[in-house]
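Q: Sequence and computational prediction follow.
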Amino acid sequence: MAGRLSFLDRYLAVWILAAMAAGLGLGRLVPGIGDALAAVTVSGVSLPIALGLLVMMYPVLAKVRYDRLDTVTRDRRLLLPSLFLNWIVGPALMFALAWLFLPDLPEYRTGLIIVGLARCIAMVIIWNDLAHGHREAAAVLVALNSVFQVVAFSALGWIYLQVLPGLLGLRQTGLHVSVLEIAGSVLVFLGVPLVAGFLTRRIGERVRGRARYESELLPRIAPFALYGLLFTIVVLFALQGDALTAHPLDVLRIALPLLVYFALMWTGSMLLGRAVGLDHPRATTLAFTAAGNNFELAIAVAIATFGASSGQALAGVVGPLIEVPVLIGLVHVALYARRYFDTPTAAAPREDSARA
């Protein structure tokens, strides 16, 4: 396995730690850099972060074989557990953990609940690809999450921040975000790279043929996914370096329920995938799409509703800062877990030869 990984992939954990350190250093040593990076926004998210996310997602979506998506959409053993985990288990688990770990910190608690409501449509594609998950399945599940996000996010926010706390005799919080704002976020962070990836494959295969497209063009653009990831991490840490270092105990308290959340969601989803008979690539995709969160949407909603300096916004920012190192660790766990699955069937092949 290690012999087939590129130098960048093999030492990704090192590069991520270096990117975190670089971002913190910039945030602390360069006065005003956070304000400068946050000055221009796209769908409520800093423009540099938006660009990093788009660069990160495009190469992976250019690898997807779109002519195979119909086999995924017919796979109920994958789609139904994914909907259940993402839209019932995930928000409920984050709600429970937020109240369990942060009963005395309502701002951070609300921020965590918002993170739990925002299901992942961006960075999960990177983790899935690194862990040899099923690319086409990931594209379908991410698209499905996007549709549900537009339709259900506001309603779930009302349920988990107002209705359910009221029924349980807990403190209620209002959340004001329009469907158009959520749709705009989905359009930017999924629609743009999805269309770009689809057109790249469609035109590339017509001009060069599939074999040359996958053996020549894909290896050239593949590294940009990780470049975009590392750039995004640097910017995130630079934006919030002061807040993170000024409130280390608060960050720790926010981090604890997040660590439990990621561990439970990923492990439970992986075990569920195996129990319902999914092969390793599909079970891996199920686990990462269930465990990841749409931090760009969560941060944008928290800032728009409560303000950039609010505790809710800080909780939203801590989310990806914990998610990134935890899920990169789970990538290695997923690769190790292949030995506990049956050999993939012909219906769900892995195109390792096409992987850069």
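A: All right, it came through fine.

Q: drop to CA atoms for contacts and neighbour counts, all remaining ones
A: Will do.

Q: Confirm that residue 258 sits in a helix.
A: Yes. Secondary structure assignment places residue 258 in a helix (DSSP: H, G, I helix; E, B strand; the rest coil).

Q: Is residue 162 in contact with residue 174, as I believe?
A: Yes. Shown here, residue 162 and residue 174 form a contact pair, counting by CA atoms under 8 Å, at 6.6 Å.

Q: Neighbour count: the two, which is higher?
A: Of the pair residue 162 and residue 174, residue 162 is the one with more neighbours under other CA atoms under 10 Å, namely 17 against 13.

Q: so what's that one up against?
A: Applying CA atoms under 8 Å, 6 or more residues apart in numbering to residue 162 gives the contacts 172, 173, 174.

Q: give the contact list for the last one.
A: Residues near residue 174 by CA under 8 Å, 6+ apart: 158, 161, 162.

Q: Run a quick neighbour tally on residue 336.
A: For residue 336, the neighbour count with other CA under 10 Å is 11.

Q: Please name every helix or strand in contact with the host helix or strand of it.
A: In this structure, residue 336 sits in helix 311-336 according to DSSP states H and E. Other elements packing on helix 311-336 under the criterion 3 or more CA pairs under 8 Å, 6 or more residues apart in numbering; DSSP states H and E are helix 12-29, helix 106-117, helix 124-130, helix 223-246, helix 248-275, helix 295-306.

Q: just to revisit the earlier point, between the contacts of residue 162, which is nearest residue 66?
A: Looking at the contacts of residue 162 and their distance to residue 66, the nearest is residue 174, at 40.5 Å (CA to CA).

Q: That closest one in helix, strand or coil?
A: coil.

Q: structure B:
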Amino acid sequence: MTAEPTPTAAPVAARLSFLDRLLAVWILLAMGLGLGLGRLVPGLGDALAKVSVTGVSLPIALGLLVMMYPVLAKVRYDRLDSVTRDRRLLVPSLAVNWLLGPAVMFALAWIFLPDLPEYRTGLIIVGLARCIAMVVLWNDLAGGDREAAAVLVALNSAFQVLAFSALGWFYLRVLPGWLGLEQTTLDISVWEIARSVLLFLGIPLVAGFATRRIGEKAKGRAWYETELIPRIGPFALYGLLFTIVVLFALQGDAITSRPLDVARIALPLLVYFALVWAGSMALGKAAGLDHPRATTLAFTAAGNNFELAIAVAIATFGATSGQALAGVVGPLIEVPVLIGLVHVALAARRYFPGSEPVRAPAAAAEEKGSAHV
């Protein structure tokens, strides 16, 4: 019997469901709808922002919870020990997330925005807020290792609580002082950061773990994988699209009224995502990781926790500040760029010999009776 050849990008794309194949289109439409609503409906942004949780609009918080729950319900928690023993994954992830990532964003912010201190500070804050939310969905769509993503997101959460304030002090006050640059003060408590982590990771993680534990115990793993997961899986994408609509409705006026400022903020963000994602993917391959874990390393390194960044900017500098606008532009650039990188990651399988075929989550959800990847 001959080994089945490693699939190319074309057959992988052909197996994508209609929803997955056009996901970039749905995201762009959701962004456009949100921006349009924010501009055309007077007072909508204020109404959406009135009720907030840890500084984040309640509708956005609900959308993120709906988005993350199905992905975390798919995690095989009995396999996590194999991830925690993989130093080839854990060490590079921590190094890129907490040493390289913030340093790259600091450098790009000063290179591209030396004359715009508010936007520059906002970008540095975005670089300090390592991703714990949307990355689980990008990783899932790109065929990444779901269990590895759960472990790395949990590690990022712990480091975020412990290191965010200290890194903010270092990159906004200490390092600029050493370099003779303008200094900024960031006043944010550890408890405020912990609340954000507990909300956006803790709740869906506990819910996902409980769903798998109870579901498998009641009806078995085969039923859980082939019956329940396909039913709840699509809600991750629905939650993503809803979150995008609300997010851009909140800031539609600010974004559309200052297009040149948005463009200047967007440029270093584009460079950041390209550099960190591609560098992390290459690092994973050089470290001998397989495609799923290299993909997980790349997405967990390149993504940022825009919920926390926006909340910190608003709490410290005000909702109408340049720092807050920079935080909002973050997902405006990150969302379409990372969905594009999902397709790049799928195509990159050819450079990882021995990778098994991967099916996109939504495609597998449409095929009852088959295991959900």
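A: Yes, it's here. This one's a predicted model, so the numbers in the text were calculated from it and none came from an experiment.

Q: hey, which of the helices and strands packed on helix 311-336 of structure 1 is tucked in deepest?
A: Most buried of those, by mean neighbour count (mean count of other CA atoms under 10 Å): helix 106-117, with a mean of 27.

Q: after superposition, how close is it to structure 2?
A: Taken over the aligned residues, the distance from helix 106-117 of structure 1 to structure 2 averages 0.2 Å (mean CA distance after the TM-score superposition for structure 1).

Q: show me what contacts the counterpart of residue 48 of structure 2 in structure 1?
A: Residue mapping for residue 48 of structure 2 onto structure 1 gives residue 37, with TM-score structural alignment as the criterion. By CA under 8 Å, 6+ apart, the contact set of residue 37 of structure 1 is 46, 47, 48, 235, 239.

Q: Doesn't residue 37 of structure 1 belong to a strand?
A: No. Assigned with three-state DSSP, residue 37 of structure 1 falls outside any strand and is helix.

Q: So what does residue 24 of structure 1 match up with in structure 2?
A: Counting by TM-score structural alignment, residue 24 of structure 1 corresponds to residue 35 in structure 2.

Q: can you tell me how far the counterpart of residue 268 of structure 1 in structure 2 sits from residue 348 of structure 2?
A: Here residue 268 of structure 1 is matched to residue 279 in structure 2, going by TM-score structural alignment. Counting by CA to CA, to the nearest Å, the gap between residue 279 of structure 2 and residue 348 of structure 2 amounts to 14 Å.

Q: Then residue 321 of structure 2?
A: In this structure, residue 321 of structure 2 and residue 348 of structure 2 are separated by 40 Å, where distance is defined by CA to CA.

Q: Same check on residue 231 of structure 2?
A: When CA to CA is applied, the distance between residue 231 of structure 2 and residue 348 of structure 2 equals 29 Å.

Q: try residue 72 of structure 2
A: Distance check for residue 72 of structure 2 against residue 348 of structure 2: by CA to CA, it reads 25 Å.

Q: of those two, who's got more company?
A: A side-by-side neighbour count of residue 72 of structure 2 and residue 348, using other CA under 10 Å, places residue 72 first with 26 against 15.

Q: check which helix or strand covers the closest residue to the match of residue 268 of structure 1 other than its chain neighbours.
A: Distances taken as CA to CA, 6 or more residues apart in numbering put residue 298 closest to residue 279 of structure 2, at 7.7 Å, once the chain neighbours are dropped. Taking DSSP H and E as the criterion, residue 298 of structure 2 maps to helix 291-302.

Q: Give me the mean distance between that helix and structure 1.
A: Mean for helix 291-302 of structure 2 is 0.1 Å (mean CA distance after the TM-score superposition for structure 1).

Q: Check which helices and strands that helix sits against.
A: Helices and strands in packing contact with helix 291-302 of structure 2 are listed as helix 87-95, helix 135-141, helix 146-169, helix 259-286; criterion 3+ CA pairs under 8 Å, 6+ apart.

Q: which part of structure 1 lines up with it?
A: Residues 280-291 of structure 1 are the counterpart of helix 291-302 of structure 2, counting by TM-score structural alignment.
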